[in-house]
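1. need a structure here:
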Amino acid sequence: MNWLSARADYIGQIKGELVLKRALLGIALSAVLVLSACSSSQSSSGAANEPKDLVVAFGSEPVTLDPQDTSDGISNNANELIFDKLVTLDKNNAIVPQLAKEWTTSPDGKKITFKLREGAKFTDGTPVNAESVKYTFDRVINKDNKLNRYSLYAEFIDKVNVDSEYQVSFDLKFPFGPALITFAHTNGGIQSPKNIKEKGKDVGKSPVGSGPYKVKEWVPGNKLVFEANPDYWGEKPKMRTITFKPVAENSARSVMLETGEADIIVPVVTTDVDRLKSNDKVKVSVEPSSRNLYMSINTTKAPFDNPKVRQAVNYAVDKETIVKKILSGQAKVSDAAIGEMVWGYSSAGAYPYDPEKAKQLLAEAGVKPGTTIKLWTPDGRYLMDRQIAEFIQGNLQAVGFKVEYRKWEFGAFQEATRDPKAEFDLALNSWGTSTNDADWGLRPILMTKGASNYSKLADPQLDALIDKGMKAASPDERKKIYSDALKLVKDQAPWIFLLDYKQTTGYRSNLDNVYSWSNERLILRDVVKK
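-> The predicted model follows:
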């Protein structure tokens, strides 16, 4: 494929630059050794204990640092450093206190009360109190503000009450099983009301939270630098700075990890995993994930307004080869719209690879060979996204389509696919069910009004099932509802169902406490650099 030769050229260029760098470093080494010899053991010991700098290379960069307007994982990784929430998750994905020191739920399940810790402050010096919690959530549940995570909270929060300076309560519209895990979501980060009022629509570029880090510098397309918050109310920050660098080329990230230019890389290109594991200066973590990858089908445009055509393209794509050859087995073929890590999952059955069946359905639907369709993909946001999209392009051309292919930088891709007048027919998307509950695995991306419903599917029967599943009190009842919903989604085929990812993280061996939650959130607060 073309991407293989491009990859080889790119790696060759990087390696050539590294040879030059090493030569220059060698020239300087003797001078460094002389200076080191003159240093006292006391100063060496002091340097060892000084806060360190951490560099993390991602496939793309954050889109916004407004937690209530964030819908992508890398922005959420950044927001976890800046903002505290009422509750959070520990290393084992259990709910634990953060800004709230304790909480209670009413017997009828329709009221949750949080008692806040006293003394926490935002980095602008203003206090974290019940008023700031109310302001944050009132802002996101106000439909007029048009924030991306409106539906995450507005669907179940009726009213936010300031009971006292350090006690806040939420009146719920109905008993909502995933309420606490939803408050633990990164989108529940508490913001400084003062900063929001001052910055307005620019708050996503100049955020103020109460977390252990604050933004020092953001150079779009180059780097985002966080610096330690010296007045943090909790355990002091482990790092002096943490820098996010966007590196779209998968193998370039691996080279950066091997040379030490990056301390952590996400994701790790599958073809480099074995090589990196053999390097004693590098570790690779492969963990289960709640993230899937799918191709949104624009159900409002002919010929894809016909479910038979949507089913046809599902038969046309060889998912097994994508998993085995492109992802080297570090994924599994999707057999439902949500993965098995998500509560409420049940298998609806995968579409097998059957190009003859695809051609038959296309002929029955009256789709003529040579019909032109537009396929869009981000480049570098998801593991092997561009390569997978190119492979799918070939599969679809093999059953008679003429496929116009376009790759995008992720921020521009998101903006373009959200446009109501978007011209794509197929767009490569991914969804990490960050609450690990089927409600959030389906509601935002498959309900008619879902903020991330890129397929533009409008199915009243599915809407009713998802709504019923959200409001049902019994876990067994909810599971049955979601099973029915997943079967309906398969039949409607608003996507080309592709795969469920595993999450791969590469990091230098001198780091401790590098881990991710099962919702793929990379947690950097606890990382220690030796």
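
2. Could you use CA atoms for every contact and neighbour count after this?
-> OK.

3. How about the contacts made by Ala31?
-> For Ala31, the contact set (C-alpha atoms under 8 Å, 6 or more residues apart in numbering) is empty.

4. Next, the buried residues of the host helix or strand of it.
-> Taking DSSP states H and E as the definition, Ala31 sits inside helix 2-38. Of the residues in helix 2-38, Ile11 count as buried by neighbour count, 16 or more other C-alpha atoms under 10 Å.

5. could you point out which element follows that helix?
-> helix 41-48.

6. Tell me the buried residues in the next helix or strand after that following helix?
-> Elements were assigned by DSSP H and E; along the chain past helix 41-48, the next helix or strand is strand 52-58. Going by neighbour count (16+ other C-alpha under 10 Å), the buried part of strand 52-58 is Leu54, Val55, Val56, Ala57, Phe58.

7. For Asn250, state which of these is nearest.
-> Phe58 (9.1 Å; C-alpha to C-alpha).

8. Now for that closest one: which residues touch it?
-> Applying C-alpha under 8 Å, 6+ apart, the residues near Phe58 are Ile74, Phe244, Lys245, Pro246, Val247, Ala248, Arg253, Ile265, Val266, Pro267, Arg381.

9. this one next, for a side-by-side:
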Amino acid sequence: DPDSRAIALQTGELDLIQGAEGEISPGTFVRLRDAGFNTAISAPLATRTVAMNTGQAPTNELVVRQAINQAVDKDTIIAKVLHGLEPRADALFSSNMPYANIGLKALPYDPDHARQALDAAGWKIPAGKTVREKDGQPLSTELVFLGTSALQKSLAEIIQGELAKVGIEVKLRAEEEGSLVQRQREGRFGMIFADTWGAPYDPHSFVSSMRYPGHADYMAQRGLPMKDAIDHEIAEVLGQTDEGKRAEGYREILTTLHDQAVYLPVSYLTAISVSAKGVDNVQFGSTLFDVPFEAMRPATGKP
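-> Here you go, the predicted model:
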């Protein structure tokens, strides 16, 4: 477990802790860094994101999805929960991923604008209440997260608190992994954590999965009026051999999903490394799962 790993490193039982699967908490990483251990953070490898269900009210409304994006202070989340170890995500894929460097800009953090947009769309806060309503229906949605993940729980609670400030009620539902996967497949969620897969799967395999009902992304996108066109464009781009046309196809797909605010990108996932003084030439691989041990060596220089 994360605490045991940290203790083992401090006592000399371990020389290296490295990975992107929560091997230690962000807070422990900072503590070990401050204690003098060698630390490093990789370039972005995937995206930590929340998918919103466009086929289910109230997240079927674009203005609601946009308001959610504008009401969540991602910089504070990164500073307070992730201890600055992951850069803020402004789009579904980081610009260092293939075909993703297309200049997409996130909606700015602006809760006042979110409130104004919701007011204009008919979502008003009745006297004596804190949750917006329209046509007698509350502006309420459910955020599903993995119950065994302390990090997802913390993120979910902060998102819940941020959205409450603009009159959106978020009900949190913790699920064990099997139930969470089933909810993804059946589209039984208002919002759900749906991180991208990272290299080598981003963008090709991840985008391909958007066409199949067994994935959260298909279910999140199913309410879009242009969903059939998106799926057709995905099929075209995956079979495209012309590099320029493939790049343009990805630009259209990613721009459409971005403009439709299907996702709330939070941060770009990174791998962390903490090592003792006796380890030299520590490096990161190109995926979430690679640890290039072959490049590392004892600090003495001996093989």
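
10. Send over the TM-score of the superposed chains.
-> TM-score for the superposed chains, counting by TM-score structural alignment, normalised by the length of structure 2: 0.77, backed by 277 aligned residues with a C-alpha RMSD of 3.1 Å.

11. Out of the contacts of Phe58 of structure 1, grab the one that's most surrounded.
-> Within the contacts of Phe58 of structure 1, Arg381 tops the neighbour count with 29 neighbours, counted by other C-alpha atoms under 10 Å.

12. Would you mind listing the residues in contact with Val50 of structure 2?
-> Met191, Ile192, Phe193, Ala194, Asp195, Tyr263, Leu264, Pro265, Val266.

13. Assign it to one of the three secondary structure states.
-> strand (DSSP: H, G, I helix; E, B strand; the rest coil).

14. quick one: what's aligned to it in structure 1?
-> Aligning on TM-score structural alignment places Val50 of structure 2 opposite Met295 in structure 1.

15. From Val333 of structure 1, how far out is that match?
-> 13 Å (C-alpha to C-alpha, to the nearest Å).

16. what touches both of those two?
-> What both Met295 of structure 1 and Val333 touch, as defined by C-alpha under 8 Å, 6+ apart, is the set Leu498.

17. Now do the strands in structure 2.
-> With DSSP state E, the ranges of strands along structure 2 come out as 16-19, 38-41, 46-52, 133-134, 137-138, 140-146, 169-175, 191-193, 263-269, 272-275, 279-280, 297-298.

18. With distance to Arg246 of structure 2 added, can I get those strands in a markdown table?
-> Rendered in a markdown table, the data for the strands of structure 2 read as follows (distance: least, C-alpha to C-alpha, whole Å):
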| stretch | distance to Arg246 of structure 2 |
| --- | --- |
| strand 16-19 | 32 |
| strand 38-41 | 31 |
| strand 46-52 | 21 |
| strand 133-134 | 42 |
| strand 137-138 | 43 |
| strand 140-146 | 34 |
| strand 169-175 | 38 |
| strand 191-193 | 28 |
| strand 263-269 | 23 |
| strand 272-275 | 33 |
| strand 279-280 | 41 |
| strand 297-298 | 41 |
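
19. Show me the one of those that comes nearest Thr256 of structure 2.
-> Per C-alpha to C-alpha, nearest to Thr256 of structure 2 of those: strand 263-269, 11.4 Å.

20. Give me the range in structure 1 that that closest one lines up against.
-> So strand 263-269 of structure 2 sits over residues 495-501 in structure 1, by TM-score structural alignment.

21. from the middle of its chain, how far away would stretch 382-399 of structure 1 be?
-> 21 Å (C-alpha atoms, centre = their mean, to the nearest Å).

22. let me redo that: stretch 292-299 of structure 2
-> 31 Å.

23. And for stretch 511-528 of structure 1?
-> Distance, centroid of stretch 511-528 of structure 1 to centroid of chain: 14 Å (C-alpha atoms, centre = their mean).

24. got it, and stretch 58-66 of structure 2?
-> 18 Å.

25. same check, this time on stretch 217-236 of structure 2
-> 20 Å.

26. what's the lengthiest helix in structure 2 packed up against?
-> Scanning structure 2 for the helix with the most residues, using DSSP state H, yields helix 243-259. Applying 3 or more C-alpha pairs under 8 Å, 6 or more residues apart in numbering; DSSP states H and E, we find helix 243-259 of structure 2 packed against helix 227-238.

27. What separation do you get for the closest residue to the match of Val50 of structure 2 other than its chain neighbours and Tyr507 of structure 1?
-> Excluding the flanking residues, the one nearest Met295 of structure 1 by C-alpha to C-alpha, 6 or more residues apart in numbering is Leu428, at 4.3 Å. For Leu428 of structure 1, the distance to Tyr507 of structure 1 (C-alpha to C-alpha) stands at 28 Å.
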